[in-house]
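Novice: Sequence plus predicted model, see below.
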Amino acid sequence: MAEPESLTGRTQRPVVLAVDDLPSNLAVASAMLEELDVDIRLAEDGPTALQYAELAPQPDLILLDVMMPGMDGHEVLARLRANPATRHIPVIFVTALDTPGDEHSGLLEGAVDYIAKPLQAPVFRARVRNHLELKLARV
């Protein structure tokens, strides 16, 4: 097994909130993130994600599915950006919607990145790590 990749010399590990309505997708994302030195929170719907985004310590990064019943990822992102307490948290859309138009729309809405499913573990981890490092460098 590979050694965990430490993101910084912080005493507290970065927190990643993964949001997807399918438990199997959350399990895959969690397994892929195990090599990073992060704490992972899981939410299966938009309202829960919004609650978890405000819990202390707040997430350093949110991985957000777009297609969810009830409140989709677009609405979750809009609410995160409208809330002064959560607007600073970077969000990566992680979705099966993979057209250039979907990606363009997501980025215009305020997502910092857009990752299409199925996930490729090395690329997924690298992008998550990069965005965490960017976020932590700004603190």
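Specialist: That came through, no problem.

Novice: all contacts plus neighbour counts: C-alpha atoms, from now on.
Specialist: Will do.

Novice: Stretch 40-47 spans what distance, first to last residue?
Specialist: Length of stretch 40-47, first residue to last, CA to CA, to the nearest Å: 18 Å.

Novice: Pull the residues that contact it.
Specialist: Contact with stretch 40-47 is made by 15-23, 26, 30, 49, 52, 68-73, 76, as judged by CA atoms under 8 Å, 6 or more residues apart in numbering.

Novice: what do you get if the cut-off is 6 Å, keeping everything else the same?
Specialist: Defining contact as CA atoms under 6 Å, 6 or more residues apart in numbering, one finds that stretch 40-47 is touched by 15-21, 49, 71, 76.

Novice: also this one, for the comparison:
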Amino acid sequence: MSSEIGFAYTTRLRLGDSSGADLALSKLASIRFPHSTKRSFEVSTTTADPVTVFIAEDNPILLQGLERALTANGYAVDTAADGPAMMELLDAAPLPDILLLDVMMPGMSGVEVLDSVRADPRTAGLPVVLITAAADEVVPGSSLEGRGADVLMKPFRLNELLSRIENHVGRHRGAAGEASRSSGAAAGTISGDN
């Protein structure tokens, strides 16, 4: 394999388990794009208002790869090795902008975490992306249908994940801003947004 400074390349990781989980990530340690192909994100990833992503993934190699890739793209990332750890993180930390949940984790699956998140009024509106290698989980009538979450199939490309994060967080922040402006107007307050 060869590399060129300033350009991304794709590395495919094949994890040794039988689930067939693999993930295409662009150069995990430092992702760089040439100026002509640099992505333009609508979601702010500046240090003043970083997008915060919480990831629950039981495979430590995949978890570290996702954390590095997202951090290299300007996201603030916090991780959990399983479902119960994610629930503790959600209780203890300020809420993130989006959750990435592996579907198949021991102890508490990503679907169980999603159900708990949706049942709690504090977290019910959080955008969630479920990540799975199990194609049978995403067919109509499956356990994932109708749960209010996006589903991303493994293997996936980093750009696909970044696009989904961008879209979900942009919609969520837009909806939260609109709700805030509406409630302010209803209460008779005046702001620069009205």
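Specialist: The structure has been received and is ready for your questions. Please read these numbers as outputs of a predicted model, since none were measured by experiment.

Novice: re earlier: ok, the contacts of stretch 40-47 of structure 1 vs Glu34 of structure 1, which is closest?
Specialist: Set against Glu34 of structure 1, the nearest of these by CA to CA is Val16 (11.2 Å).

Novice: List the buried residues of the longest helix anywhere in structure 1.
Specialist: For structure 1, the helix with the greatest residue count under DSSP state H is helix 121-138. Of all the residues in helix 121-138 of structure 1, those buried under the rule 16 or more other CA atoms under 10 Å are 124-125, 127-129, 131-132, 135.

Novice: do the same with stretch 113-125 of structure 2
Specialist: 113-114, 117-118, 123, 125.

Novice: Please flag which of the residues you listed sit within helices.
Specialist: Among the buried residues of stretch 113-125 of structure 2, the members falling in helices (DSSP H) are 113-114, 117-118.

Novice: residue boundaries of the helices in structure 2?
Specialist: For structure 2, the helices defined by DSSP H occupy 60-72, 83-92, 110-119, 158-186.

Novice: out of these, nearest to Thr132 of structure 2?
Specialist: Nearest to Thr132 of structure 2, of the helices of structure 2 and by CA to CA, is helix 110-119 at 9.3 Å.

Novice: and for that closest one, what span of structure 1 is it aligned with?
Specialist: Helix 110-119 of structure 2 corresponds to residues 73-82 in structure 1, going by TM-score structural alignment.

Novice: Tell me roughly how far the matching stretch lies from structure 2 on average.
Specialist: In the superposition against structure 2, stretch 73-82 of structure 1 averages 0.9 Å from its aligned positions (mean CA distance after the TM-score superposition for structure 1).

Novice: hmm, back to that, and the buried residues of helix 121-138 of structure 1, which two are the farthest apart?
Specialist: Phe124 and Lys135 (16.6 Å).

Novice: on that earlier part again, out of the helices of structure 2, which gets nearest to Asp22 of structure 2?
Specialist: In terms of CA to CA, the element of these nearest to Asp22 of structure 2 is helix 60-72, at 8.5 Å.

Novice: Many thanks, we can stop here.
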